[in-house]
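> Sequence and computational prediction follow.
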Amino acid sequence: MDVTPLEETSRLAVAHCPGLLISTSARPSNRTITRPHLARILRALVVRPFGTQPLGKYSVGVAKGSGTSHDRGRRYINASPPAVAPEESFRRSVDIRLEPPCVPKQNLVFLKTHKTASSTILNILYRYGEAHNLTFALPYYDHLGYPQRFKAEYVKHFTKTHRGTFNILCNHMRFYHPEVKKVVPNDTFYFSIVRDPVWLAESSFAYYRFHSPAFSHAKSLDEFVAFPERHYRGLEPNNHYARNVMWFDFGHDNNMEDVPGYVDAVLAQLDRIFDLVLVAEYFDESLILLKEALCWDLEDVAYFKLNTRSNDSVLPLSASSVERLRAWNHLDWRLYRHYNASLWRRISSYGAQRMESDVARLKALSHRLASRCLKSSFPGRVWDPGFMPHSSGKAKIQGYVLKVNLSNDDLELCQRMVLPEKQYLTYLQRKQLISRVTDTKHGGEGGEGRREMVPKMAAAP
């Protein structure tokens, strides 16, 4: 293989690492490393020569004694504290070797469960998919046939000739795997999110207060949960919001009793389908695990909290109500405990210190973006109808006001980060329609389409 002329940094690396080849190839072989990636490695070594330093997508294992450090295709540099001068120790003991790079996953199914911080995940997926010109499996209106079990025909523009051609399926649906498989490719990554059913019920009561008959018959959540059988009729429309709504969203009978073996069988089935289930109470940790599983960058999962309620609409619950809600939503409680335990096993495998560091980096990034974009980092009342979140029941849903005089690039990013899900969905539906019309006129398929600006937000009052 031809070796490129070496710059000063390259000469330094080769002097310390005999046999290292420098290649300009965009796809490094098992024995070569491209010069831009070498520069990143050297910077990491200069800044932090001993310990663990994340470097990005191409994977580098550096020997420490007889072992190497690898982590699912991610790059880390490990070295023992030197007994001699750092340069001599590095020359003697460090062996850089390459592994195939991890490839970002772009075929995704996100089961968007209700009242679980799923709107924030949806915004992340919308932004990522739009930035990478991916095709969304969008609904005709605002959901994919919910509360009916999902059917492929609920996806706009789905036909038998379009089987498996959509990249991202992420809007509200009641999960049904046989039909979902018709829409997305075979290598699709499946994930979802769960929340403690106690606080999910509190949020649902506020949001679906007048939508679910079971809730509307009660003056308060405490009253409802004290004697739920007085208010709840299992087959009455929209009453699934009042009991085991996550279990329902995952496609199962929310009124089922916990007969021996039933829940365990369902959870085992879900484990075979879903690659990862996030937990709302550990949102940042969940996003770090998601980023790692998808081989995405940290910037891809930066976020502002969306669809949040004002503090004065969040009601306190008595200890007795908490216990009753867990008993009433026993299927959701089993589901939550299962995936909460799964999440913490994953965090343990990821490494507590590494997780703490990455969560801090994510929070710092989101804080920098808030300083760059927002008039106030705290959500509040929004008056611009183009950016006003949808509210329901007694829930007062808040949004964000952007700073004035943002640059065009900042405006494009910041608007998308605060755009409520209904408005973002309408925008994507229109954009994909324009792309399809353009493709048809040119006799092509899957064109990138024209990137549009979302509607401008009114200046802060």
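Structure's in. What do you need?
> alpha carbons only for contacts and neighbour counts from here, please
OK.
> Please report the number of neighbouring residues for the nearest residue to Lys105 once chain neighbours are set aside.
Nearest-residue entry for Lys105: Leu294, 5.0 Å, with adjacent residues in sequence omitted and distances by Cα to Cα, 6 or more residues apart in numbering. Burial measure for Leu294: 17 neighbouring residues, criterion other Cα atoms under 10 Å.
> quick one: Leu294 from Leu365, how far?
Computed as Cα to Cα, to the nearest Å, the Leu294 to Leu365 distance reads 19 Å.
> residue ranges of the strands in the stretch 351-461 of the chain, please?
Counting by DSSP state E, counting those that start in this stretch, no segments of the stretch 351-461 of the chain form strands.
> Please compare the first structure with the one that follows:
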Amino acid sequence: MLHSTSGRGRIGILIACTSFISFGYFGNTKYVDIFGNGRKSQTSNSYITSLLEYSGVPNGSTYRHGYVKNTIMKTHIAFLKVHKAGSSTLQNIFFRFGLKHMLNVLVPKTGNFLHGRYQIMPLKQNEHYDIFACHTYYRKDKFESLLPADAVKIGIVRHPLDRMISSAFFYREVSRFKYLKNVPSKRFVNNLVNFPEKYDPKYFSFTRNSMARDFGFPMFKPSDIKNIREYLDKLNLEFLLILILEQFNESLVLMKRFLNWGLIDILYLAKNAHQHEAVFFNETEVEKIKITNFLDYEIYEYFLKVFEMKLKNTSKDFYDEVTVFKTVLEKVGEFCNTKNDKLVVESSKWNDEFTVFMRDCALMNRTELSFIAFIRRKLTEN
């Protein structure tokens, strides 16, 4: 039996032909692969001007209306960037939103991982950060100390088996982590699964309970069911929304509604990369993965149920909006591969007419490190 990313609980052979370093348009194709109260203070004119050059926002625009008229957008957002779960695409969305709406986007002084407050670039007096979307390990007090009190938290999860495969190949072939380079290349992932005590012995690693580490889990035992569920319930109260990678477009439309954003704010482009050979698991190996990654399975299954409940509580026209969103994504993807000046997206029940420019394509295509460096440079100039 084929085990697929959406096949919760199904066991058998899994075929994973391609992984994606950062995710883009999913459409109908299945891909295998943060942070005092008070109103926003004014940023310097030079900073605003430089951002407008990249965002196509008319000078003087505020864009504080939501997708529902007479509502206010949520502009204080902490996104937990979960490793190898399509989070680079989400990060790009949050970065672009911050630039477009002239917000302060928090990035570390160096690198792309925020370890502590010493890495935070200082702002001018009476200013605060509005958006955080870089890697860190979740801790409630850390997140809430870096953004205004009304900030909301967003996260994302991915099926643990597919996340582990993608992570294994990426961190072996791209990041060249030593513990993964030590695994024989023939039947690489199978060796990693069958001999964890030899190749992947740590409780937390990039191929073992990685989502749990990102969400700040303690080192629970599999028998600590009560404590695990209590921690999951706590996370569910602290996060406004946990997205599901396997339902990426549905997740974005739901997030758009929760944040009162516009459809233009959740656009993204496909970024396909890092192909690897097919991976086949037998039933015994799948069961071993469930044991070594037991926390990640608990997280995924819990938040998949929460997500499905939230979908049930949406309006009847939700999937109509998802269909419109997919159509717009196709048009934007085609436009960004042309040499046209602009694309005018017509209005619908869920969006006003808006225009996409080639500079928007450039921002959607921008890599994580390049985007972080750009934001860091603009913050330094102030």
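Perfect, thanks for sending it. All values reported here derive from a predicted model rather than from experimental measurement.
> For the two chains, what TM-score is obtained?
Between these two chains, after superposing, the TM-score reads 0.73 (TM-score structural alignment, normalised by the length of structure 2); 301 aligned residues with a Cα RMSD of 2.5 Å.
> Would you map the helices across the stretch 251-382 of structure 2?
Counting by DSSP state H, counting those that start in this stretch, the stretch 251-382 of structure 2 has these helices, from start to end: 283-292, 294-312, 318-335, 358-364, 368-380.
> What is the equivalent residue in structure 2 for the residue nearest to Lys105 of structure 1?
Using TM-score structural alignment, the partner of Leu294 of structure 1 in structure 2 is Leu259.
> Over to Gly261 of structure 1?
Superposed on structure 2 with TM-score structural alignment, Gly261 of structure 1 falls opposite Lys226.
> helix, strand or coil for that match?
helix (DSSP: H, G, I helix; E, B strand; the rest coil).
> can you count the residues close to it?
Counted with other Cα under 10 Å, the neighbours of Lys226 of structure 2 add up to 9.
> go on, Asn123 of structure 1?
One way to gauge burial is a neighbour count; for Asn123 of structure 1, by other Cα under 10 Å, it gives 24.
> was I right about it contacting Met417?
Yes. Asn123 of structure 1 is within contact range of Met417, at 6.9 Å (criterion: Cα atoms under 8 Å).
> Which neighbours do these two have in common?
Counting by Cα atoms under 8 Å, 6 or more residues apart in numbering, no residue touches both Asn123 of structure 1 and Met417.
> where along the stretch 1-150 of structure 2 do the helices fall?
Secondary structure of the stretch 1-150 of structure 2 (DSSP H, counting those that start in this stretch): helices at 45-55, 87-100, 140-146.
> Throw those into TSV and include distance to Gly155 of structure 2, thanks.
Supplementary listing: these in TSV, determined by distance: least, Cα to Cα, whole Å:
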stretch	distance to Gly155 of structure 2
helix 45-55	25
helix 87-100	9
helix 140-146	13
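> quick one, which of those helices is nearest to Phe170 of structure 2?
helix 87-100 (13.9 Å; Cα to Cα).
> and the gap between Ser315 of structure 2 and Arg257 of structure 2?
For Ser315 of structure 2 relative to Arg257 of structure 2 (Cα to Cα), the value is 11 Å.
> of the two, who's got more company?
When neighbours are counted by other Cα under 10 Å, Arg257 comes out ahead of the other of Ser315 of structure 2 and Arg257, with 19 against 8.
> ok, the more buried one - contacts?
Residues Tyr67 are the ones in contact with Arg257 of structure 2 under the rule Cα under 8 Å, 6+ apart.
> if I look at it, how far off is Leu103 of structure 2?
Applying Cα to Cα to Arg257 of structure 2 and Leu103 of structure 2 gives a distance of 20 Å.
> likewise Gly155 of structure 2?
With distances defined as Cα to Cα, the gap from Gly155 of structure 2 to Leu103 of structure 2 amounts to 20 Å.
> which one's the longest strand in structure 2?
Longest among the strand segments of structure 2 by residue count, using DSSP state E, is strand 152-157.
> That one maps to which residues in structure 1?
Counting by TM-score structural alignment, strand 152-157 of structure 2 sits on residues 189-194 of structure 1.
> mean offset of the matching stretch relative to structure 2 (after superposition)
Compared with structure 2 after the fit, stretch 189-194 of structure 1 shows a mean deviation of 0.5 Å (mean Cα distance after the TM-score superposition for structure 1).
> Outside of that stretch itself, list whatever touches it.
Under the criterion Cα under 8 Å, 6+ apart, residues 105, 107-113, 116, 118, 246, 273-280, 335-336, 339 lie in contact with stretch 189-194 of structure 1.
> Isn't His114 of structure 1 up against Val245?
Yes. Proximity of His114 of structure 1 to Val245 meets the contact threshold set by Cα under 8 Å, at 7.4 Å.
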